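Undergrad: How does the following fold in three dimensions:
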Amino acid sequence: MPGMQRPSPRRRICAAAALAAACGALAIGIGAVVRNPLEVVSAVLLIAIAVAAGWDALVRRGYRRWFAAALAVAALGATAALPDLRTFAVLSLVIGLVVVSAAATRVAVGQDLSVGPIAVEVPPARRGVLLMNPRSGGGKVATFGLEERARRADVEPVLLGPGDDLRALAEKAVADGADVLGMAGGDGSQAVVADVASRHGVAFVCVPAGTRNHFALDLGLDRADVAAALDAFGAAVERRVDLATLGDRVFVNNASLGVYATVVQSAGYRDAKVTTVARQLPELLGPDAKRPDLRFTRPDGTEQTSADIVLVSNGRYRLDHLSAFGSREHLDEGVLGVVTLTVDRATDIPALVSAEMTGQLSRFRGYRSWTTPQFVVRSARPLLDVGVDGEALRLPPPLVFGIRPAALRVRLPVTAPGAPPASVAPRGARQALLALLLVLSGEPAR
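TA: Predicted structure coming up:
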């Protein structure tokens, strides 16, 4: 395409490596099936049994849990004890080559598939203020020396102390003349300061000093280089992004209801995640578990009375796995993204586990996804568990979600990567193959 740079030698080498690894995995897999089809099929079936039994052990109680756990261990043992040990090694090698191919593909394709947002160059802030949560992200403010770095950049640092009201501090900074307002902290704090900035029409700087920093990821910031985000107070680029709302509350990433939201409400979740999940799964996804009372309207106008998981996001998520809440190609489409997941306790668990492991969650039959400017969740319960940008809340229904299009002016460093993972990853094997062949031939991936 005009204006696109030709791929570097490094990217072309990665394209060749990705194609070679993919072809190797395919050839080894086919060869193994041809040489010893019975053992390969047996190994795949045993692994499937182990996965299904392992899940069954998580969602059941009493002797049934122990029986399922024993079956899972036995199936894994039988896989390792197959007469031809090469079968197990072949499966491991195929999986390894697929992982290598995926990693090399990401480097080879680079950002060629990304359609960059509209951004304008802006001069340095006249009076920049950076609010900081020193406890966020395990103390990243201190680890990266953000207070001192801010002073050197002629930005006023404001540390959030015990009992301080973050919104009040942000309002005071604007009242005192700040034209650029930044936040160094987690996504919940980012949402509060972003809301203040948007309401007063001042620009916002996101400094990824939280734990996961999903908002920073989808803005195209380098989350590993926290201090580099301070460059946005200098000469930078500015773009507009949407803000989502739940009633009067703004959120920048997502709000979740159902199984996940209930688990994170547990008192011991923060300190013992695995133990808490194992203890609660029988009540939430076990064969006798009742689905949460979550009622909403589908895009075709039909009413749905329940779902195991409801995820409402600021923009549309590309969601391949439940274990990680994906990434968004765009933050400026002016819509909410809605994902619902409904699991039939008796028949769907193996299919769900398979979809999760292969990154094909959207193909699971209980998965639904759509976009909308407004979404309402009703319930007969007096309070609903809701996780909003990682914060556990209990709110009365109905829950009314909305979107504020282009509400926030965000400043980004000119050296930031600029592309979220969802915008640079190929969609499907066909697009990946075409992109790799183009890069290998010396052309951009699109």
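Undergrad: Every contact and neighbour count from this point should use C-alpha atoms.
TA: Will do.
Undergrad: what about the strands in the stretch 1-150 of the chain?
TA: 120-122, 128-132 (DSSP state E, counting those that start in this stretch).
Undergrad: Out of the ones you listed, indicate the one that is most buried.
TA: Ranked by mean neighbour count, the strands of the stretch 1-150 of the chain are led by strand 128-132 with a mean of 26 (mean count of other C-alpha atoms under 10 Å).
Undergrad: and that one, what does it pack onto?
TA: strand 155-159, helix 166-175, strand 180-185 (3 or more C-alpha pairs under 8 Å, 6 or more residues apart in numbering; DSSP states H and E).
Undergrad: Would you do the same for the sequence below? I want to compare the two.
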Amino acid sequence: MWNWLRSVAGGIDRVDRDLVRRSSRLPRTPADPLMKELGNAANHSLLWVTAAAVLAVRKGPTRRAAWRGLAAIAGVSTIANAVAKPLFPRRRPAVDLLPEHRRYRYRPRSSSFPSGHAASATAFATAVAMESPRAAMVVAPVAAAVAVSRVHTGVHWPSDVLGGAVLGAAVAGATRRWWPVSEEVYDGPGVEIDLPKLGDGDGLVLLINPGSGVEGEDASEHLAQAWPSATVVYPKEGADLVEQLAEVVDDLGSSVRAIGVSGGDGTVAAVASVAAVRKLPLLVIPGGTLNHFARDIRVDGPTAATLAAEQGTGIEVDLGSVEIDGRTDRWFLNTASLGGYPDMVRYREQREDRWGKWPAAGAALVRVLRESRPMTVRIDGRVRRVWLLFVGNGAYQPRGFAPMLRGGLHHGTLDVRYVRADVPFSRLRFVLAAMTGALHHSRTYVQRSCAELTVQVAGDPVLPATDGEVGPAGRRFRFAAHFGVLQVYRPRLSRAMRD
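TA: Predicted structure coming up:
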């Protein structure tokens, strides 16, 4: 075995030396100083951090690509410098193998294998390609040039670069275990249906919440121009939004053909409950700082909503409900929760624009687990002590308590997750399992899918949260998934799904 390994290593060494000799015979060109500068720019991944900052300027795939790229670089740099280089020490190419004009004045002294520059460049380019193939068309050639420059300037053997590239691609691919790619999670729109064409808005009751979204941005004028015949409703201060809208719809009677809403997730959830009860289709115009439901049904902006209304096309989606102490029913589009989960979401959303969703979610989880108090609950007949409980309308990804992406809303299931507090060192064990991607083997974490869930809380009443709205308090909660009870407008042409 050892003889065979030595033989393979010797063969690689001979190929490396032959390739470096061939490289040394290349004629001098204007690209030689550029190769040196490119390698300097990539020191400490500064080139990729700068590229990530540019990509993160705009929300959407490029921002996700930036954060995934930085996560991949952090992982591969740690592995390459702290693990691979100490385990596989190797001398760098001799100084005199290449002409002087291509050499660095100060050469690296660490192990030649693997190339850290090639590892970081490949990790970043691969991660960017997962989220934004268009951005990768620009990043990939630069990453390839950085990798080639390490051989061209004589600081690495070709096999060092190849090894670094393989390591970088592997680490970038491994980020999927913690952070799934949104398009891979999405499993289709569900049942497509024909809905009333709204034209100029005749028969449309449109609720506009000017308080949603970024301060200073009010879409009222634009929406009034898009649907001039619509009945426009604005929330009254101090009034119950559901009751206010329901009264308007009931007064108009059979002339109402659809209900529209411009606002964030909280406003959309309230309006959706009115639409579902009265069996009217819902037109969603994203207008909040958080538009998770609109994103999940692939209505990314006013253009997509307008097109869907013109076409009269849509889909059927599920709604979740929670019955509190057998008296109060609350509908939810996205999530419901008990315990510290609402605090975790609030903390994450306050920081995700600056930190990115994954770092912000990790910090929020650690904070909530440190500060929250466990609840004693009976979940479908079994007594547990839990830190927090999450119930999603539909299946979320990734596993663990940072659910961010939803594949579809047409399966009639609830995504139930909770962290147990009745296991020794439960918080520490949960965090370690989440960091290593081993939650499916952890006793502290439970995740399952079901159509109904009953939770009985021992002790004082607790406050539930549904789509960011809190209360009323209770001790007995019955969660249920309602298959296809809500019709929503959605364009069928994929090219129109982006605003």
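Undergrad: sorry, back to before: for the helices and strands packed on strand 128-132 of the first structure, give me CSV that also has distance to L46 of the first structure.
TA: Shown next, in CSV, are these (distance: least, C-alpha to C-alpha, whole Å):
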stretch, distance to L46 of the first structure
strand 155-159, 55
helix 166-175, 53
strand 180-185, 45
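Undergrad: Of all the strands of the stretch 1-150 of the first structure, which one comes closest to A278 of the first structure?
TA: Taking C-alpha to C-alpha, strand 128-132 is the member of the strands of the stretch 1-150 of the first structure nearest to A278 of the first structure, at 35.1 Å.
Undergrad: quick one: buried residues of stretch 266-277 of the second structure?
TA: G266, T267, V268, A269, A270, V271, A272, S273, V274, A275, A276 (16 or more other C-alpha atoms under 10 Å).
Undergrad: Need the helices and strands packed on strand 128-132 of the first structure in TSV (columns: mean neighbour count and distance to A48 of the first structure).
TA: Shown next, in TSV, are those (neighbours: other C-alpha atoms under 10 Å; distance: least, C-alpha to C-alpha, whole Å):
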stretch	mean neighbour count	distance to A48 of the first structure
strand 155-159	20	51
helix 166-175	17	49
strand 180-185	28	41
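Undergrad: could you list every residue that touches the aligned residue in the first structure for V488 of the second structure?
TA: Aligned counterpart of V488 of the second structure in the first structure: V410 (TM-score structural alignment). Neighbouring residues of V410 of the first structure by C-alpha atoms under 8 Å, 6 or more residues apart in numbering: A203, F204, V205, C206, E238, R239, R240, V241.
Undergrad: And S313 of the first structure? What does it align with in the second structure?
TA: So S313 of the first structure corresponds to G392, using TM-score structural alignment.
Undergrad: sorry, back to before: now the match of V488 of the second structure: how far from G77 of the first structure?
TA: 54 Å (C-alpha to C-alpha, to the nearest Å).
Undergrad: F215 of the first structure too?
TA: Using C-alpha to C-alpha, we find F215 of the first structure at a distance of 43 Å from G77 of the first structure.
Undergrad: ok, those two, which is more surrounded?
TA: F215 (28 against 14; other C-alpha atoms under 10 Å).
Undergrad: Quick check: which helices or strands does the helix or strand where the match of S313 of the first structure lies pack against?
TA: Element membership of G392 of the second structure, judged by DSSP states H and E, is strand 382-393. Applying 3+ C-alpha pairs under 8 Å, 6+ apart, we find strand 382-393 of the second structure packed against strand 313-324, strand 335-339, helix 341-355, strand 375-379, strand 414-420.
Undergrad: make it 6 Å
TA: Helices and strands touching strand 382-393 of the second structure, by 3 or more C-alpha pairs under 6 Å, 6 or more residues apart in numbering; DSSP states H and E, are strand 335-339, strand 375-379, strand 414-420.
Undergrad: Please work out which residues outside that strand touch it.
TA: Here strand 382-393 of the second structure makes contact (C-alpha atoms under 6 Å, 6 or more residues apart in numbering) with 320, 334-341, 374-377, 414-422.
Undergrad: Just give me the mean distance for the helix or strand following it relative to the first structure.
TA: Beyond strand 382-393 of the second structure in the direction of the C-terminus, DSSP H and E gives the next helix or strand as strand 396-397. In the superposition against the first structure, strand 396-397 of the second structure averages 1.7 Å from its aligned positions (mean C-alpha distance after the TM-score superposition for the first structure).
Undergrad: Now, of the contacts of strand 382-393 of the second structure, which are buried?
TA: With burial judged by 16+ other C-alpha under 10 Å, the buried subset of the contacts of strand 382-393 of the second structure is 320, 334-341, 374-377, 414-421.
Undergrad: got the residue ranges for the helices in the stretch 51-200 of the second structure?
TA: 61-79, 85-87, 116-131, 133-152, 158-174, 182-185 (DSSP state H, counting those that start in this stretch).
Undergrad: returning to what we had before: which one of the contacts of V410 of the first structure is nearest to V122 of the first structure?
TA: Lowest distance from V122 of the first structure to the contacts of V410 of the first structure (C-alpha to C-alpha) belongs to E238, with 6.5 Å.
Undergrad: Which residue is the nearest non-sequential neighbour of that closest one?
TA: Nearest residue to E238 of the first structure, sequence neighbours excluded (C-alpha to C-alpha, 6 or more residues apart in numbering): R411, at 4.3 Å.
Undergrad: now do T87 of the first structure
TA: Closest to T87 of the first structure by C-alpha to C-alpha, 6+ apart is V40, at 6.2 Å.
Undergrad: Now for that neighbour, how many residues are close by?
TA: 23.
Undergrad: about what we covered before: can I get the strands of the stretch 1-150 of the first structure in TSV with distance to V158 of the first structure?
TA: TSV is the format used below for those (distance: least, C-alpha to C-alpha, whole Å):
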stretch	distance to V158 of the first structure
strand 120-122	24
strand 128-132	5
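Undergrad: Which of those strands sits closest to D56 of the first structure?
TA: Using C-alpha to C-alpha, the nearest of the strands of the stretch 1-150 of the first structure to D56 of the first structure is strand 128-132, at 44.1 Å.
Undergrad: Just give me the mean distance for the closest one relative to the second structure.
TA: Taken over the aligned residues, the distance from strand 128-132 of the first structure to the second structure averages 1.3 Å (mean C-alpha distance after the TM-score superposition for the first structure).
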